[in-house]
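Student: let me see the structure of the following:
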Amino acid sequence: MRGRLRLVLPALTTVLACGLTGMQATPARALCPAELPAAIARVVEHPDWQRARWGILIREMASGRTLYARESERFFIPASTAKLLTTAAALQHFGPGWRARTSVYGTEASPVATELRLVGGGDPTLSREGLQVLARQVRDRGIVRVRTLVVEDSAFVEPDVVPSWEKDDIIAAYGTAANGTILHENAVTFTVVPQAVGQPPSWSWDDAIAGQQWQVTNRGVTAAAGTPYALELRPQLGTTQLEIVGSIPADNGPDVWELAVPHPHAYLRDVFLRELAAVGIVVERTALARSRPPERGTELAVIVSPPLGELVVQANRDSNNLVAEVLLRQLGRAVPDAGSISVRRDRLKILGVDPDGYALVDGSGLSRQNLVSPEALVQTLRGVTTAPYAPLYRQSLAAGGETGTLRWRLASLDLRAKTGTLAGVVALAGYLDPPQFAPLVFALLLNHSDRSPREQRAALDAIVERLNQIDRCPDGR
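Tutor: Next up, the predicted model:
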């Protein structure tokens, strides 16, 4: 996922997990299965969590034997662990080799095409380089002039943005629109740099075409070095107005913000128009379309996304919201009139996931209206293990101390897991292979906490560290 700075709610920022307030590090000693409930209780019953809710389920992978359960069939807000269900359903339906297509249709009446139609296929990885490839393919057809360039965004019928997402989410780059015509993840970088004391800071976009969709009002000021940072960026929801207010110290470095592109459909059109011009193709007029015509003509150019197996890595390991949302919509697109939520449910049933164990309204887990039980998460993780893509799915999860959202957590453990974080919510679900015990599958969810994200994650990590100590004791306990 692209870096999300400043505009992201503090609870969404990845931080190094530290020791929980009032808790000491647990010695790395063997832990009998019978001792596990008491060991976990020392974490979850700590006074820091007296007003919070815990949902926990820990099972042996092969046998399915439950080692510990706490409200495992109750609903919790899952945050990004919801991606586990979305990606499992996508793999079950499409298989890991599936790819999204971006095509250009038209007539081969070179050198002049009456209409050229760029059709987005919901490729969340489409870049300017991909559009350059399409432009060259069109030129190689002998086309040098286009009467009308149409950019068609008809791939998905669901809303581009989930209605229950909060306003800060849909303005930020981590909550960009999941439409059919995506370019550069529908995100743009905005940088503010302090100037001389008393002067307004300067600002710039990393992509002028995307940035031109915003109207910036700069009311900020550069303050003396050493003064507190007090700069704010205030996008106006439902508009393209962006206001810089407050002060930035003169000794502050560049301040980088990641924002959503307000109109991604038009953004892709404008960039493709420039790439066509770069290869010598003149376009007389352009149009945006949201529906498919009866006939598109001949496919003149095409590029494809990376295979689904790679997209699942981006969704799970890197917790890319846009990729997860697109995969959900691709399910709906593949089964017309069924709806993406329904198709996901049906595919998860095939994997043995009880549809009564979750109620998801999006694909990424960004909505606070999502509900999942620990049981449903564990059913998903176990259900995938018998599928031919099981190794890929497991490898798509972050590795403790090594990759993705677990890069700075739980090092030296044989752990693959999906993280989840929202304000007052943390979650972790995945696979753990303790050195002296059978492989485990687990789901840990903490809701309604007023502690810091760092403290919340530390509590989850403490439980996983205790799981890693588990051993089969001589008496078989």
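
Student: alpha carbons only for contacts and neighbour counts from here, please
Tutor: Noted.

Student: which stretches in the stretch 351-477 of the chain count as helices?
Tutor: In the stretch 351-477 of the chain, the helices defined using DSSP state H, counting those that start in this stretch lie at 374-384, 390-395, 453-468.

Student: and the ones you listed: which comes nearest R128?
Tutor: Within those, the stretch nearest R128 is helix 390-395; the backing value is 28.6 Å (CA to CA).

Student: what's the most buried one of the helices of the stretch 351-477 of the chain?
Tutor: Taking mean count of other CA atoms under 10 Å as the contact definition, the stretch among those with the greatest mean neighbour count is helix 374-384, which reaches a mean of 25.

Student: what helices and strands are in contact with it?
Tutor: Using 3 or more CA pairs under 8 Å, 6 or more residues apart in numbering; DSSP states H and E as the contact criterion, the elements in contact with helix 374-384 are strand 53-60, helix 83-94, strand 425-432, strand 440-447.

Student: what comes into contact with it?
Tutor: The list of residues contacting helix 374-384 from outside it, by CA atoms under 8 Å, 6 or more residues apart in numbering, reads 55-57, 61, 71-76, 81, 84-85, 88, 348, 351-354, 357-358, 390, 393, 429-431, 441-445.

Student: over to stretch 79-95?
Tutor: Contacts to stretch 79-95, defined as CA under 8 Å, 6+ apart, come from residues 308-309, 312, 315-316, 319, 324, 327-328, 331, 344-345, 347-348, 360, 363-368, 370, 372, 377, 380-381, 384, 389, 393, 418-422, 425-429.

Student: quick one on the thing from earlier: I'd like the helices of the stretch 351-477 of the chain laid out as CSV, including distance to E299.
Tutor: As requested, these are arranged in CSV below (distance: least, CA to CA, whole Å):
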stretch, distance to E299
helix 374-384, 37
helix 390-395, 33
helix 453-468, 50
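
Student: test my guess that R345 contacts P355.
Tutor: Yes. Checked against CA atoms under 8 Å, the pair R345 and P355 is within contact range at 6.3 Å.

Student: give me the more crowded residue out of these two.
Tutor: Looking at R345 and P355 with other CA atoms under 10 Å, you find the greater number of neighbours at R345, namely 20 against 13.

Student: another one to check against the first:
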Amino acid sequence: MRSTVAQKLLRKIHYSIFFGAVLFFFVSLFLPCLSQSGELPKLRKYISNGGYALSTNGKTLFSKNLTTPFIPASTLKLVTSLAALEILGPDHFFSTYIYRDTQGTLYVKGSGDPFLVSEKIRTIARLVAEKGVTEINNIILDDTAFALEHPITDGSINSSNPYDVGCTALGVNFNTVPLKVLQHAKVESPESQTPYLRIMGQIGKSLNSGYHRVNVDAFPRQSELANNLLYFGQLFQILLEEQGIVVKGTIKQGVVPQETELVIQYTAEETTGDLVKSCLLSSNNFMANQLYLAIGVKQYGSPATWEKSQKAMAAFVHNTLGLRNQQITMVEGSGLSMKNRITPEALLVVLEQFKPYASLLPVKYGVVMKSGTLRKSGVFCYAGLIHRGKDTRCFVILLNQKQNNRDKILNVLYHQL
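Tutor: You can find the predicted model right below:
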């Protein structure tokens, strides 16, 4: 009987050794699949200079170059948007102010509304008429709410492309002009909400036939005013005249004198949340930087400057996100600058904080995410959220290389269980 018990014990030992050996064999096969950084070997062939990360509940599952800073392109708009929602508040509104003096001069003072479009200028003109104004001697445009150290962001070459527009306290239609050039250089406005303006005709002379939407400041000045202010002034004048208001005199740049009567405070309907959603969906550089500048004003007062916003964002990164400034470097808020940097690790933190605002993110390939592209510079990025049942995973792909393999990397990350 003792022999039988011994045999059974020996048999159990043999089985244990056997299954232990089998387990060791499979573990030894699996271990090379994950390096110490959690790297997925199948993604190595897609990355020559870049990083990625996938996390759940704040825990990183897989990553490569997790702490290496990369140029983020428009995925940086996630940082700007989060800061705007947290600092300005999701229900913040922008206003534009209309004043009138005793000589019949009308003043327009902007505060940097990122979404001041033709339809709103038409509404303001109607409100002026409803105040009983029938005649205006001059229109003075006050853009002193911004005092920018340079007119355009680093990374912009002030081309005619809409994404190259500069920021201003009093910009209309994102500082872009729509126009249609016909044969013999005849120019029309292709949009019913924006009437034909003289500045359209001047700009259209240098363009080929067809539909265009261009950066208004990329063309030679038509007067002493910067083109963006001339554009605003001409649009406002025509829409005032549509209301039966006689406009005399000229359009000038100036400052609202103290104690001048406030006629209208026009407050936009869009909240910060609305603006963020629109900005992320269209990847609008102008809107992103208008929000970025508003953050600086909120923290350090008017007028807006790049320096104030850089300081405000650095404080937000450190105090709210708990990150070192070396992990996120922001010289502007759109992602257009080649000096911007962010690590995959830092962008994961941003995404975790962004979860309450996930409905504001665009959807691509059925995934909630923001893309970022600087094609000529070899920057191809994704950052967003993957929903797995009740679990939400954050992912980041930052490629600074010629090969745009972000879709292939996303496909692999998406199917990780």
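
Student: still on that earlier bit, out of the contacts of stretch 79-95 of the first structure, list just those in strands.
Tutor: Taking DSSP state E as the definition of strands, these contribute V372, K418, T419, G420, T421, L422, V425, V426, A427, L428, A429.

Student: P159 of the first structure versus the second one, what's the distance?
Tutor: Computed with CA to CA, to the nearest Å, the distance linking K418 of the first structure and P159 of the first structure is 26 Å.

Student: of these two, which one has the most company?
Tutor: Just comparing K418 of the first structure and P159: by other CA under 10 Å the higher neighbour count belongs to K418, 28 against 11.

Student: counterpart of that one in the second structure?
Tutor: For K418 of the first structure, the aligned residue in the second structure is K370 (criterion: TM-score structural alignment).

Student: isn't its match right up against A383?
Tutor: Yes. Under the criterion of CA under 8 Å, K370 of the second structure is in contact with A383, at a separation of 5.5 Å.

Student: give me the neighbour count for P163 of the first structure.
Tutor: P163 of the first structure is surrounded by 12 other residues when neighbours are defined as other CA under 10 Å.

Student: hang on, it in a strand?
Tutor: No. Note on P163 of the first structure: no strand contains this position according to DSSP: H, G, I helix; E, B strand; the rest coil, which reports coil.

Student: show residues contacting stretch 208-215 of the second structure.
Tutor: Residues outside stretch 208-215 of the second structure that contact it (CA under 8 Å, 6+ apart) are 158-165, 175-183, 185, 190.

Student: go again with 6 Å.
Tutor: Contacts of stretch 208-215 of the second structure with the rest of the structure, by CA atoms under 6 Å, 6 or more residues apart in numbering, involve S160, N161, P162, V165, T176, V177, P178, L179, K180, V181, L182.

Student: among these, which two are most distant?
Tutor: Farthest-apart pair in the contacts of stretch 208-215 of the second structure is V165 and L182; separation 24.8 Å (CA to CA).

Student: looking at those two, which one has more neighbours?
Tutor: V165 (26 against 14).

Student: quick one, what contacts that one?
Tutor: By CA under 6 Å, 6+ apart, the neighbours of V165 of the second structure are N215.

Student: what's it aligned with over in the first structure?
Tutor: With TM-score structural alignment as the criterion, the equivalent of V165 of the second structure in the first structure is T176.

Student: same check, this time on S95 of the second structure
Tutor: Under the alignment by TM-score structural alignment, S95 of the second structure pairs with R101 in the first structure.

Student: and if you look at V27 of the second structure?
Tutor: Match for V27 of the second structure (TM-score structural alignment): no aligned residue.

Student: buried ones in the helix or strand V27 of the second structure falls within?
Tutor: In this structure, V27 of the second structure sits in helix 2-30 according to DSSP states H and E. By neighbour count, with 16 or more other CA atoms under 10 Å as the criterion, helix 2-30 of the second structure contains no buried position.

Student: just the helices in the stretch 101-250 of the second structure please.
Tutor: All helices of the stretch 101-250 of the second structure, identified by DSSP H, counting those that start in this stretch, fall at 118-130, 198-204, 227-242.

Student: buried residues, the last one. List them.
Tutor: Within helix 227-242 of the second structure, the residues that count as buried by 16+ other CA under 10 Å are 227-240.

Student: list the contacts of that helix.
Tutor: Surrounding helix 227-242 of the second structure, the residues in contact under the criterion CA under 6 Å, 6+ apart are R122, A125, V172, D217, R221.

Student: the third one against L116, yeah?
Tutor: What it means is V172 of the second structure. Yes. Applying CA atoms under 6 Å as the test, V172 of the second structure and L116 come out as touching, 5.2 Å apart.

Student: who has more neighbours, those two?
Tutor: Using other CA under 10 Å, the more surrounded residue of V172 of the second structure and L116 is V172, with 25 against 20.

Student: who's in contact with the more buried one?
Tutor: Residues touching V172 of the second structure, when contacts are defined by CA under 6 Å, 6+ apart, comprise L116, V117, F232.

Student: which residue of the first structure sits opposite the last one in the alignment?
Tutor: The reference is to F232 of the second structure. Correspondence of F232 of the second structure to the first structure, assessed by TM-score structural alignment: L268.

Student: for its match, give its distance to A334 of the first structure.
Tutor: Here L268 of the first structure is placed at a distance of 24 Å from A334 of the first structure (CA to CA).

Student: skip the chain neighbours and tell me the closest residue to N400 of the second structure.
Tutor: The shortest distance from N400 of the second structure to any non-neighbouring residue, by CA to CA, 6 or more residues apart in numbering, is to V379 (4.6 Å).

Student: burial of that neighbour, as a residue count?
Tutor: V379 of the second structure is surrounded by 24 other residues when neighbours are defined as other CA under 10 Å.

Student: look up the closest residue to V112 of the first structure, ignoring the ones flanking it.
Tutor: Take V112 of the first structure and drop its neighbours on the chain: the residue closest to it by CA to CA, 6+ apart is R145, 4.8 Å away.

Student: that neighbour - how many residues pack around it?
Tutor: So R145 of the first structure, with other CA under 10 Å, has 21 neighbours.

Student: what residues does it make contact with?
Tutor: Taking CA under 6 Å, 6+ apart as the criterion, R145 of the first structure is in contact with V112, I281, V282, V283.

Student: the last one against V146, yeah?
Tutor: Spelled out, that is V283 of the first structure. Yes. The pair formed by V283 of the first structure and V146 meets the contact definition of CA under 6 Å, at 4.7 Å.

Student: residue ranges of the strands in the stretch 151-300 of the first structure, please?
Tutor: The residue ranges that make up the strands of the stretch 151-300 of the first structure, judged by DSSP state E, counting those that start in this stretch, are 187-193, 202-205, 215-218, 221-223, 230-235, 241-249, 255-260, 282-289, 298-304.
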